[in-house]
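K.L.:
predicted model follows, preceded by the sequence.
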Amino acid sequence: MLLRSITQLNRFSCLCLFFIASLLLRCYTSSHAQTSKTTQPESYYSLDDFKTVEKFDTHVHLNTTNPALIEQAAEDKFRLLTINVDAPTYPAIDDQQRLANQHRKAFPNRLAYATTFSVENWTSNDWSKQAISYIKNSVAQGAIGVKVWKNVGMTLRDNTGKFVMVDNPRFDPLFDYLAKNKIPLLGHLGEPKNCWLPLDQMTVKSNRDYYTKHPEYHMYLHPEYPSYEAHIQARDRMLAKHPDLRFIGVHLASLEWSVDEIAKRLDRFPNMAIDMSARMAHLQYQAITDWQKVHDFLIKYQDRILYATDIAVDQTATSADTRKRAHDTWLRDWRFLTSADVMTVPSIEGSFKAMRLPRSVVDKLYSKNAQKWLLGITTLTKGAASR
């Protein structure tokens, strides 16, 4: 009897030991597989891959009948989003929309467009109804987003002469409509922080050159206008009021001077993304002194950043100049994001190391994020796939 009990106990002990050993083996195998997976070497693009990788530039302004920019985009494997703007130096909004649809008809798999709205009749009682009606009509014609421009906050005034900021309650019905219908709002609100600094304190040469030539736009010389901080705070208040609004802060959300400040907004507003248009130099400037911070920012927020340039083409531009400018810009940016080269660029003084981002991150910046944040833009890729 005693022997039988001991034998049974030994069998039970063996079963327990076998079970524990199996668990340990399984855990080790799973952990080893996971470790092996995570330690696989990253894959990277080369400069030559620029010619073959399909890409999006989600911020251009095509204000001409000349298709040279689109033709260069096709050669360089880009699809484009042309954005209508309520800007005094651009054609009328209706003309911008006509041009966009004309080019879309000629290049259905290469170009999409975003509409805008006018603030010309801002003081009328039915302004918001008019603006929403125009947006509805634009979307029916194929627009995939709506642009709000810096005239809100910088030139638009109410009946009392006070500047109208983007968190003004009269915008609420329009932004509610966009949120309800999942139409993204692309916001250029404010200007680079350099605009409010003396020329000798500006961080980017291109800003210094521009405001030297255009002192009328140099806000440092015009303290009667809203401050830089007032623009940012009004934008943040607007986003807090409309948490369901899909918002793309163009030009690095006018926080180009600090990736830390951009990160704070991306953390605070989960429906917010940014594009890089006309602000790549500010990332490069920060890379001179803290390459790791810029690199880590691009890695951490890789799902929230869209590649864009802000290339603008009007009727005065020649085909040759348009194509060269676009190609040079696109290739230079590709080098900055994909290589490990030490670079210099015309916009800033000094050299910096390129970002050397993994292929998986580059694919998001150049393509996947455009399709995620600008839902209608997927028609371009579907059209291309069906050819």
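P.N.:
Good, I have the coordinates. Because the structure is predicted, anything quoted here is derived from the model rather than measured.

K.L.:
C-alpha only now, for contacts and for neighbours.
P.N.:
Fine.

K.L.:
which residues does residue 132 contact?
P.N.:
With contacts taken as Cα atoms under 8 Å, 6 or more residues apart in numbering, residue 132 has the following neighbours: 174, 177.

K.L.:
quick check: it vs residue 171, distance?
P.N.:
With the distance defined as Cα to Cα, to the nearest Å, residue 132 ends up 10 Å from residue 171.

K.L.:
and if you look at residue 13?
P.N.:
Counting by Cα to Cα, the separation of residue 13 from residue 171 is 74 Å.

K.L.:
more neighbours, those two?
P.N.:
Per other Cα atoms under 10 Å, whichever of residue 13 and residue 171 has more neighbours is residue 171, with 15 against 12.

K.L.:
could you find the closest non-adjacent residue to that one?
P.N.:
residue 128 (7.0 Å; Cα to Cα, 6 or more residues apart in numbering).

K.L.:
list the contacts for the one you found?
P.N.:
When contacts are taken as Cα under 8 Å, 6+ apart, residue 128 is in contact with 170, 171, 173, 174.

K.L.:
out of those residues, which is nearest to residue 183?
P.N.:
Distance ranking of these against residue 183, using Cα to Cα, places residue 174 first at 10.8 Å.

K.L.:
next up, a second structure to put side by side with the first:
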Amino acid sequence: MRDTLLAADLQPRSELIVPEHPVLRAKYPAIDAHNHLPVDHPRMQEADIAHLVGEMDLLNVQAIVNLSGGTGETLQRNLDGLDHAYPGRFVTFCNVDWTGVGSPGWTERAVTALRQDIAVGARGIKVFKSLGLTVRDTAGQLVMPDDPRLADIWAAAGALGVPVLIHSADPVAFFRPLDRFNERWDELQRRPEWSFYGPEFPAFEELIASLYRLIEAHPETAFITAHVGCYPENLAFVSEMMDRYPNMVTDFSARIAELGRAPYSARDWFLTYADRIVFGTDATPLVPMYQTHFRFLETKDEYFDYAPGAAIPPQGRWRIYGLYLPDDVLQKVYHDNAAALLKLA
């Protein structure tokens, strides 16, 4: 018998026996409003898009939103490879090129590029977490989401009637010391570049405050906050922000692990804000991944893997519980809310 076992080697198998109810298809046509399918990426160049569309049919996934469309010629390649090649099945967002931010005329050029991108078919703007973490102006200073030099971009989005899907910060644990108390230790060991603890980065709280100042400053612009208001660890805070800012919608992409470990609060949150939550995954569009999301939303199953097949759960060593959402909420979350934002049928 071993006297010691490294925590990193621990992979306990649950002996709990409870009913299981796999869900093979979404109960209502689903719009995955948060995904990344950049056609220039090697992964996508090797992908069989027609096969993916066939799997979408089997899963009852009506459309997938590609948030990595880029801008200019890159955007056009994404539109041609996805939206135009498979009408109604893919929706592409454009991105802002932060190169040269702070230089004379940069804001005007960025707004012009946005208008051109929307004119050729982009259905919204995706802002990555790099804004606030790594984007720097020409003077070398970090650029925060509510930087006044960016205000005209957000105003233009509102005037054009397109949403801004924005990701600020990251899981709270990514901003904490990587020690024995960090609940995402396994994940950060695998991806050390996701650790934002240290003086070179803003604090989590600073980034979140900047995000919500931005949303407050532009009430005429629709903002989709990624990953449960960018703060899924604190649903009370996210609820307060949603009450305060009617122009805020949120997805729950890549966060069923967070929501599923607090199922009572999560279910109440979905019921309360059913008109303002959109389905999204932020994950490689594979059949088991989607079916796990469906099970989380539709069933009352207990203590199941949020990432089936993973030896160690990737976002924390716990399991999740289903929310058994009612049909009217499922219809809105799966389809209606995103369809309204994106002007889809």
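P.N.:
Cool, the structure landed. All values reported here derive from a predicted model rather than from experimental measurement.

K.L.:
hang on, the earlier thing: what's the ChimeraX line that selects buried ones from the contacts of residue 128 of structure 1?
P.N.:
For anyone working in ChimeraX, the buried entries among the contacts of residue 128 of structure 1, judged by 16 or more other Cα atoms under 10 Å, can be selected with:
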select :174
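
K.L.:
how many neighbouring residues does the counterpart of residue 194 of structure 2 in structure 1 have?
P.N.:
Correspondence of residue 194 of structure 2 to structure 1, assessed by TM-score structural alignment: residue 217. Here the neighbour count serves as a burial measure; for residue 217 of structure 1 (other Cα under 10 Å) it reads 16.

K.L.:
and residue 171 of structure 1, what pairs with it in structure 2?
P.N.:
Alignment note: residue 171 of structure 1 maps to residue 150 in structure 2; criterion TM-score structural alignment.

K.L.:
cool, and residue 337 of structure 1?
P.N.:
That one, residue 337 of structure 1, aligns with residue 297 by TM-score structural alignment.

K.L.:
quick one: that match is in a helix?
P.N.:
Yes. When classified by DSSP: H, G, I helix; E, B strand; the rest coil, residue 297 of structure 2 is found to be part of a helix.

K.L.:
so who does it touch?
P.N.:
Contacts for residue 297 of structure 2 were tallied using Cα under 8 Å, 6+ apart; they are 322, 323, 324, 325, 330.

K.L.:
can you tell me which of these lies closest to residue 36 of structure 2?
P.N.:
Set against residue 36 of structure 2, the nearest of the contacts of residue 297 of structure 2 by Cα to Cα is residue 330 (23.3 Å).

K.L.:
where do the helices sit along the stretch 101-250 of structure 1?
P.N.:
Remark: helices assigned in the stretch 101-250 of structure 1 by DSSP state H, counting those that start in this stretch are 127-140, 151-154, 172-180, 205-213, 228-241, 250-253.

K.L.:
identify the residue of structure 2 aligned to residue 184 of structure 1.
P.N.:
Alignment note (TM-score structural alignment): residue 184 of structure 1 maps to residue 163 of structure 2.

K.L.:
shouldn't its match be in contact with residue 222?
P.N.:
Yes. With contact defined as Cα atoms under 8 Å, residue 163 of structure 2 counts as touching residue 222 (4.9 Å).

K.L.:
could you report the neighbour count for the closest residue to residue 67 of structure 1 other than its chain neighbours?
P.N.:
Nearest residue to residue 67 of structure 1, sequence neighbours excluded (Cα to Cα, 6+ apart): residue 103, at 7.3 Å. The tally of other residues near residue 103 of structure 1 (other Cα under 10 Å) stands at 22.

K.L.:
and what of residue 93 of structure 2?
P.N.:
By other Cα under 10 Å, the residues close to residue 93 of structure 2 number 28.

K.L.:
tell me the contacts of it?
P.N.:
Residues touching residue 93 of structure 2, when contacts are defined by Cα under 8 Å, 6+ apart, comprise 65, 66, 67, 68, 69, 70, 122, 123, 124, 125, 126.

K.L.:
show me what the residue nearest to residue 67 of structure 1 lines up with in structure 2.
P.N.:
Correspondence of residue 103 of structure 1 to structure 2, assessed by TM-score structural alignment: residue 82.

K.L.:
quick one: residues contacting residue 219 of structure 1.
P.N.:
Going by Cα under 8 Å, 6+ apart, residue 219 of structure 1 touches 195, 196, 197, 225.

K.L.:
need the counterpart of the first one in structure 2.
P.N.:
Under the alignment by TM-score structural alignment, residue 195 of structure 1 pairs with residue 174 in structure 2.

K.L.:
identify the residue of structure 1 aligned to residue 270 of structure 2.
P.N.:
Using TM-score structural alignment, the partner of residue 270 of structure 2 in structure 1 is residue 298.

K.L.:
can you say which helix or strand has that match in it?
P.N.:
Applying DSSP states H and E as the criterion places residue 298 of structure 1 in helix 280-300.

K.L.:
now do residue 34 of structure 2
P.N.:
Residue-wise, residue 34 of structure 2 maps onto strand 30-35 under DSSP H and E.

K.L.:
onto which residues of structure 1 does that strand map?
P.N.:
The aligned range for strand 30-35 of structure 2 is 55-60, by TM-score structural alignment.

K.L.:
name the residues of the matching stretch that are buried.
P.N.:
Judged by neighbour count (16+ other Cα under 10 Å), stretch 55-60 of structure 1 contains these buried residues: 55, 56, 57, 58, 59, 60.

K.L.:
list the contacts for the residue nearest to residue 184 of structure 2 when sequence neighbours are not counted?
P.N.:
Nearest residue to residue 184 of structure 2, sequence neighbours excluded (Cα to Cα, 6+ apart): residue 316, at 5.4 Å. Contacts for residue 316 of structure 2 were tallied using Cα under 8 Å, 6+ apart; they are 183, 184, 185, 186, 187, 257.

K.L.:
hang on, the earlier thing: got a list of contacts for the match of strand 30-35 of structure 2?
P.N.:
In this structure, residues lying in contact with stretch 55-60 of structure 1 by Cα under 8 Å, 6+ apart are 77-83, 275, 277, 306-312, 366-367, 370.

K.L.:
what about 6 Å?
P.N.:
The contact list for stretch 55-60 of structure 1, computed with Cα atoms under 6 Å, 6 or more residues apart in numbering, reads 77-82, 307-312, 366-367.

K.L.:
which residues in the stretch 51-200 of structure 1 form strands?
P.N.:
Across the stretch 51-200 of structure 1, reading from the start of the chain, the strands by DSSP state E, counting those that start in this stretch fall at 55-63, 78-83, 111-116, 146-148, 185-187.

K.L.:
can you redo those as CSV with distance to residue 23 of structure 1?
P.N.:
Formatted as CSV, the entries for the strands of the stretch 51-200 of structure 1 read as follows, by distance: least, Cα to Cα, whole Å:
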stretch, distance to residue 23 of structure 1
strand 55-63, 47
strand 78-83, 51
strand 111-116, 55
strand 146-148, 56
strand 185-187, 52
